[in-house]
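Asks: no sequence on this one, just coordinates:
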């Protein structure tokens, strides 16, 4: 029988998803969206269900990594992961495998840092990073 992380990785790649969560062999949540906003929304809606799950994500930087840690996920696979996210995972004791490691996550145009990565660049504590991301996303939704 495949492990949750193997199922999540396979599903992510085959279905061309942004991220997917598995727990005890069951699909818990998924999204086709890229970027952190949908991951944050899923975290807000399904925090308890996602605790102890395994996640596969297309791109994991520090900001996404902090949400994954906040959810108390046991294991993560990333197609692309930043050094900052790996450091957060190491500190939090979350196993992370990946296809490619990069120094930082860039914006979609590849002209600058991802806005969320820029926001949390100097933060070290996963919960501080999570709160900063939450503040930005909540602020955006109040302004729209």
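Replies: That came in fine, so what should we check first? Quick caveat, the model's predicted, so the values are computed rather than measured.
Asks: C-alpha from now on. contacts and neighbour counts both.
Replies: Noted.
Asks: Mind listing what's buried along stretch 47-57?
Replies: For stretch 47-57, a neighbour-count test (16 or more other CA atoms under 10 Å) marks 50-51, 53-57 as buried.
Asks: burial measure for residue 42, as a count.
Replies: Close neighbours of residue 42, defined as other CA atoms under 10 Å, add up to 14.
Asks: swap in residue 121?
Replies: Using other CA under 10 Å: residue 121 sits among 15 other residues.
Asks: can you pull the contacts of it?
Replies: With contact taken as CA atoms under 8 Å, 6 or more residues apart in numbering, residue 121 is in contact with residue 62.
Asks: distance of it from residue 51?
Replies: Between residue 121 and residue 51 the computed distance is 26 Å (CA to CA, to the nearest Å).
Asks: Pasting the second one now:
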């Protein structure tokens, strides 16, 4: 079985949000959004040449996958911008549905990660913007809980 097929199968049947496969090595996560890829990058996990399957891929996730050096990406839902970025960077990609944008979890506006990277074209800068946004959202959630 090809790595991308294994990743897709695990994504659809394993209850995961993100799966990366290369040979006998498999990384899985049930965390939401871009958090799994950010954590793997922060940990120094070598993802070069891996095949990735993720629930939803927008520009932010695409930039992180570019930075990680993955070789192929699949998502049930992918933005046109993400598809263009991956294709331009030579990363094979496929999806079931192409969408114009990703909305936030509340359904009230654009995804904050997409907003954070809207004007960014450099993957390393996208990672920093995503990390700052994750920290801000975590702080806002903690403040709302007090």
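Replies: Perfect, I can see it now. Note that the coordinates shown come from a computational prediction; the quantities given were computed from them, not determined experimentally.
Asks: Report the TM-score for the pair.
Replies: Here the TM-score for the pair of chains, by TM-score structural alignment, normalised by the length of the first structure, is 0.86; 141 aligned residues with a CA RMSD of 2.0 Å.
Asks: how about the buried residues of stretch 47-57 of the first structure in a markdown table, adding distance to residue 23 of the first structure and secondary structure?
Replies: Formatted as a markdown table, those follow (distance: CA to CA, whole Å; DSSP: H, G, I helix; E, B strand; the rest coil):
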| residue | distance to residue 23 of the first structure | secondary structure |
| --- | --- | --- |
| 50 | 7 | helix |
| 51 | 9 | coil |
| 53 | 4 | coil |
| 54 | 6 | strand |
| 55 | 9 | strand |
| 56 | 12 | strand |
| 57 | 15 | strand |
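Asks: Most widely separated two among those?
Replies: 51 and 57 (16.1 Å; CA to CA).
Asks: quick one, longest helix in the second structure?
Replies: With secondary structure taken from DSSP state H, the second structure has its longest helix at helix 123-145.
Asks: Give me the helices and strands touching that helix, please.
Replies: Counting contacts by 3 or more CA pairs under 8 Å, 6 or more residues apart in numbering; DSSP states H and E, helix 123-145 of the second structure packs against helix 59-68, helix 112-117.
Asks: looking at the first structure, where would I find the counterpart of the first one?
Replies: Yep, that's helix 59-68 of the second structure we're talking about. In the comparison with the first structure, helix 59-68 of the second structure aligns to the range 62-71 (TM-score structural alignment).
Asks: can you check stretch 89-109 of the second structure too?
Replies: With TM-score structural alignment as the criterion, stretch 89-109 of the second structure aligns to 92-112.
Asks: Now do the buried residues in that stretch.
Replies: Buried residues in stretch 92-112 of the first structure, counted by 16+ other CA under 10 Å: 92, 94, 96-98, 101, 104-106.
Asks: Could you do stretch 32-42 of the second structure as well?
Replies: For stretch 32-42 of the second structure, a neighbour-count test (16+ other CA under 10 Å) marks 33-38, 41 as buried.
Asks: And stretch 128-146 of the second structure, by the same measure?
Replies: Buried residues in stretch 128-146 of the second structure (16+ other CA under 10 Å): 129-131, 133-134.
Asks: Kindly provide the distance from the residue sitting nearest the centre point of the second structure to residue 140 of the second structure.
Replies: Centroid-nearest residue in the second structure, with CA atoms, centre = their mean: residue 61, separated by 3.1 Å. Distance of residue 61 of the second structure to residue 140 of the second structure, computed by CA to CA: 22 Å.
Asks: and what of residue 46 of the second structure?
Replies: From residue 46 of the second structure to residue 140 of the second structure the distance is 32 Å (CA to CA).
Asks: again with residue 115 of the second structure
Replies: 17 Å.
Asks: likewise residue 127 of the second structure?
Replies: Distance of residue 127 of the second structure to residue 140 of the second structure, computed by CA to CA: 20 Å.
Asks: What's the match for residue 36 of the second structure in the first structure?
Replies: Match for residue 36 of the second structure (TM-score structural alignment): residue 38.
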